[in-house]
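A.B. asks: the following block contains a protein sequence and its predicted model.
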Amino acid sequence: MKHVPVLFLVLGSLALAGCKAEGEQADAAPPPRPVLSVLAAAPPDRATGFAGTVQPRYQTDLGFRVLGRVITRTVDVGDRVKPGQVLMQLDPMVLDLAVRAREADLATALAQLSNTTAAETRSETLRDKKVVSQAEFENTLQAREAAAAAVEQAKAGLAKAREQRSYATLSADVDGIVISVDAEVGQIVAPSQKAITVARTDEREAVVDLPEEVARTLSNDTRFRVALQSAPSVAAIGTVREIAPQADATTRMRRVKISLDTPPEAFRLGATISAAPVEAGADRSIELPVSAVLERDGTPRVWVVDAATRTVKTVPVVIARRDDTRVRIAGGLDVGARVVIAGVHSLTEGQAVQTDGKANP
């Protein structure tokens, strides 16, 4: 019986040891959750600019309104032209003959009107003397009115022939520069066929092709500094006028047109330029995948990994721009912070996480 207390002491010690092990297991923290993350980084500085050319905002394709053979061309590509300046002429022989024919028709109509007018006067005198009847007088009156209508018709035909005669001369209608010549002397041209292209010089713009990731951050009020590549000190400020809705199938670049404010005279059509956003040096916004953002109480937030404790916390952010794949953060997030970009709706405040440290935007 002396061994009974010793047995109870051993059993009690084992029970206490078992309870302690279970408590330690319950108090152990769950393993860190693996997450996919990126380092918040500002977009690269684009102050170096993108290459492009100076182009006219408006250009006109000029052509003849009548069929004919070109006999004269007075301009070449690159020539400056003024309104009313003759650019090209057709052989006018057929048109001159048409004018002469209409002049003859008018002369005939005028002679007929003179005869019928005299006949009407005689018939009226004879009617007053009761020599001819009222019916005969009305016949001469009708003949005179028909002759007058024929004169008007002949005048209209002559005006039309003279107008068509003027179509044998192709003239400039604005100040501009010839950028294309598509008809040569001796060539037969059809009505409305393009013969010469004139670009207006009063409104010029810079045309640049930008990468997709750059073009989608622009808007129609984005300002650019545009400088000549041959003389970087010669520059002008412009505003984005048009952004191509789709990228080019070959280059995968999107064309952007920038209206220039009072460009220098050195900005000639075709000149090579370099265009950079005016705010490029000050743009410190951060771009992230759209999957990194979650909404809480109507406020956009992102999960930031604490490098010291390896836990996550949410921070409110200000969104400047968003599309289907990317979001641009304008405030609330520091450059260099590590942001979780996947599974953001299943994390909790202070949860331990494990990052591979390799994923970057």
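C.D. replies: Looks like it came in fine.
A.B. asks: going forward, measure contacts between C-alpha atoms and count neighbours the same way
C.D. replies: Noted.
A.B. asks: could I get the contacting residues of the nearest residue in space to Pro56 that is not next to it in sequence?
C.D. replies: Counting by CA to CA, 6 or more residues apart in numbering, Arg204 is the residue found nearest to Pro56 once chain neighbours are left out, at 4.6 Å. Counting by CA atoms under 8 Å, 6 or more residues apart in numbering, Arg204 touches 54-57, 259-260, 263, 269.
A.B. asks: quick check: nearest residue in space to Val86, chain neighbours excluded?
C.D. replies: Using CA to CA, 6+ apart, the nearest residue to Val86 is Ser171, at 4.4 Å.
A.B. asks: now Val75
C.D. replies: Per CA to CA, 6+ apart, closest to Val75 is Leu87, 5.9 Å.
A.B. asks: another structure for you, compare them:
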Amino acid sequence: MTIKPKQFPLLLSLMGTTLLLAGCNEEKKADVWQEIRQVKLFTVPSISQANTIVLPGEVHANIDTPLAFRVAGKVIQKKTVLGQTVKKGQLLAELDASDYLAGYQAASAQVSAANAERQQNSKDLARYKSLLDKGFISPAEYERRKTLLATSNAQLDQTIANAKTSQNQTSYTQLRAEQDGVISDWQLEVGQVISAGQVIGKLATTQETALWVNVPETRLQDFQSAKTYDVKINALGNARSAATLTELSPQADATTRTFAAKLKLPASLKAVAGMSGDVSVALSNSTSALQIPLTAVFNNGASGNGVWVYQPKKGNVHFVKVKVGKIEQDQIVIESGLQTGQQIIAAGANLIHEGQSVKPAEGI
């Protein structure tokens, strides 16, 4: 179709109108998108749930023993690998023992020499006793011979102790398992030269496991005074088992400000190191009302205190008036207005308006 010159103004006007409408639509879409706010949700618990704290943790061996040689040397054998199950007394690795064997041989020779000297002094003392009885030597000379025998006895004891030490050092070139377990860490290679006491791995017991948790300082008193500790291992289902608190650090971690705790797990649980789980602890100051985060409560003036309840079907929020009670640390008691299972905005309530579309945020 041919466009006549006089039609150009009309065509330009239509194009301008189309672009304007498109721009308005884009602006409207942008405005709608900006109104969808990501929020952190909190599910209103039952009263029994509200009276407990749940802390996440990780399963570790109850005894995780560092492995190290008691002497220095060069590794000539590596008899196990990471993750291998070993028995008590099993050889794990070995150092070159030639220097220690030479030292033991030298110490053994010193024992032989000291023993020969002691035997000679013992014979001399018997002979000098006979001479003393006949009056051929003075008592002072006899006492000197007794002292020589006592000295040779002491020297013999010393050389025997030195030989024993050398023998022990020779045996220390073999690293053996102190108990049944699993090699949970292993940093050793043949040819490596290590120093005495250098940690080259860890041996974890397989019979006993523990759940390690970090207790917030605000919950330390409740955790410490709890009568029962119910643990759940995620990989083993939802069943809970009773655990025993064995260790609780008296000092908070400098970075996280939490207190490390160890809970011994029952053997029947069959938990394996590395599994995740949690521990549930009943609060000592339990109340008969619900508790929600203090940051979830908002006062809008006209209606008073309330919370924003998330409506999943509509994808927006609705203001619900609540009756609040006392404040306990970072929680506030709700005496009425909420039902178990409702989802509420946990933080930033003052930035929300009635009917606003929201999107639950993961991981915050």
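C.D. replies: Done, it's in. Everything numeric here is computed off the predicted structure, so don't read it as measured data.
A.B. asks: coming back round to it: what does the residue nearest to Pro56 of structure 1 align to in structure 2?
C.D. replies: Correspondence of Arg204 of structure 1 to structure 2, assessed by TM-score structural alignment: Thr209.
A.B. asks: how about Ala109 of structure 1?
C.D. replies: Match for Ala109 of structure 1 (TM-score structural alignment): Ala114.
A.B. asks: my guess is that match contacts Thr151, does it?
C.D. replies: No. With contact defined as CA atoms under 8 Å, Ala114 of structure 2 does not count as touching Thr151 (10.2 Å).
A.B. asks: wait, Met253 of structure 1 sits on Pro211?
C.D. replies: Yes. Contact criterion CA under 8 Å: Met253 of structure 1 and Pro211 qualify, at 4.9 Å.
A.B. asks: neighbour count winner among these two?
C.D. replies: Met253 (19 against 14; other CA atoms under 10 Å).
A.B. asks: so who does that one touch?
C.D. replies: Neighbours of Met253 of structure 1 in contact, by CA under 8 Å, 6+ apart: 209-212, 247.
A.B. asks: looking at structure 2, which strand is longest?
C.D. replies: strand 52-61 (DSSP state E).
A.B. asks: circling back: show me the subset of the contacts of Arg204 of structure 1 that structure 2 keeps too.
C.D. replies: Retained contacts for the contacts of Arg204 of structure 1 in structure 2, judged by both residues aligned by TM-score structural alignment, their matches' CA atoms under 8 Å, are 54-57, 260, 263, 269.
A.B. asks: how close does the longest helix along structure 2 sit to structure 1?
C.D. replies: If you go by DSSP state H, structure 2 has its longest helix at helix 98-134. Helix 98-134 of structure 2 differs from its equivalent in structure 1 by a mean of 1.2 Å after superposition (mean CA distance after the TM-score superposition for structure 1).
A.B. asks: show me what that helix is packed up against.
C.D. replies: Helix 98-134 of structure 2 sits against helix 139-171, with contacts defined as 3 or more CA pairs under 8 Å, 6 or more residues apart in numbering; DSSP states H and E.
A.B. asks: Provide the aligned range in structure 1 for the helix it packs on.
C.D. replies: Helix 139-171 of structure 2 covers residues 134-166 of structure 1 once aligned (TM-score structural alignment).
A.B. asks: mean shift between that stretch and structure 2?
C.D. replies: So stretch 134-166 of structure 1 averages 1.8 Å relative to structure 2 (mean CA distance after the TM-score superposition for structure 1).
A.B. asks: and that stretch, how far out from the chain middle?
C.D. replies: Stretch 134-166 of structure 1 sits 54 Å away from the centroid of its parent chain (CA atoms, centre = their mean, to the nearest Å).
A.B. asks: what comes up buried for that stretch?
C.D. replies: 137, 140-141, 143-144, 147-148, 150-151, 154-155, 157-158, 161-162, 164-166 (16 or more other CA atoms under 10 Å).
A.B. asks: how about stretch 113-121 of structure 2?
C.D. replies: 114-115, 117-118, 121.
A.B. asks: do stretch 262-280 of structure 2 as well
C.D. replies: Of the residues in stretch 262-280 of structure 2, 262-266, 269, 271-273, 276-280 count as buried by neighbour count, 16+ other CA under 10 Å.
A.B. asks: which residues are in contact with that stretch?
C.D. replies: 52-62, 207-213, 229-236, 241-248.
A.B. asks: before we move on, what about stretch 171-179 of structure 2?
C.D. replies: 68-71, 73, 86-97, 203, 205.
A.B. asks: doesn't Leu131 make contact with Ile137 of structure 2?
C.D. replies: Yes. With contact defined as CA under 8 Å, Ile137 of structure 2 reaches Leu131; the gap is 6.0 Å.
A.B. asks: measure Gly84 of structure 1 to Glu138 of structure 1 for me?
C.D. replies: 52 Å (CA to CA, to the nearest Å).
A.B. asks: actually Val174 of structure 1, not the one I wrote
C.D. replies: 56 Å.
A.B. asks: quick check: Val213 of structure 2 is in a helix.
C.D. replies: No. When DSSP: H, G, I helix; E, B strand; the rest coil is applied, Val213 of structure 2 is found to be strand, with no helix at that position.
A.B. asks: and for it, the neighbour number?
C.D. replies: 21.
A.B. asks: residue contacts, it?
C.D. replies: Val213 of structure 2 touches 55-58, 260-262, 278, counting by CA under 8 Å, 6+ apart.
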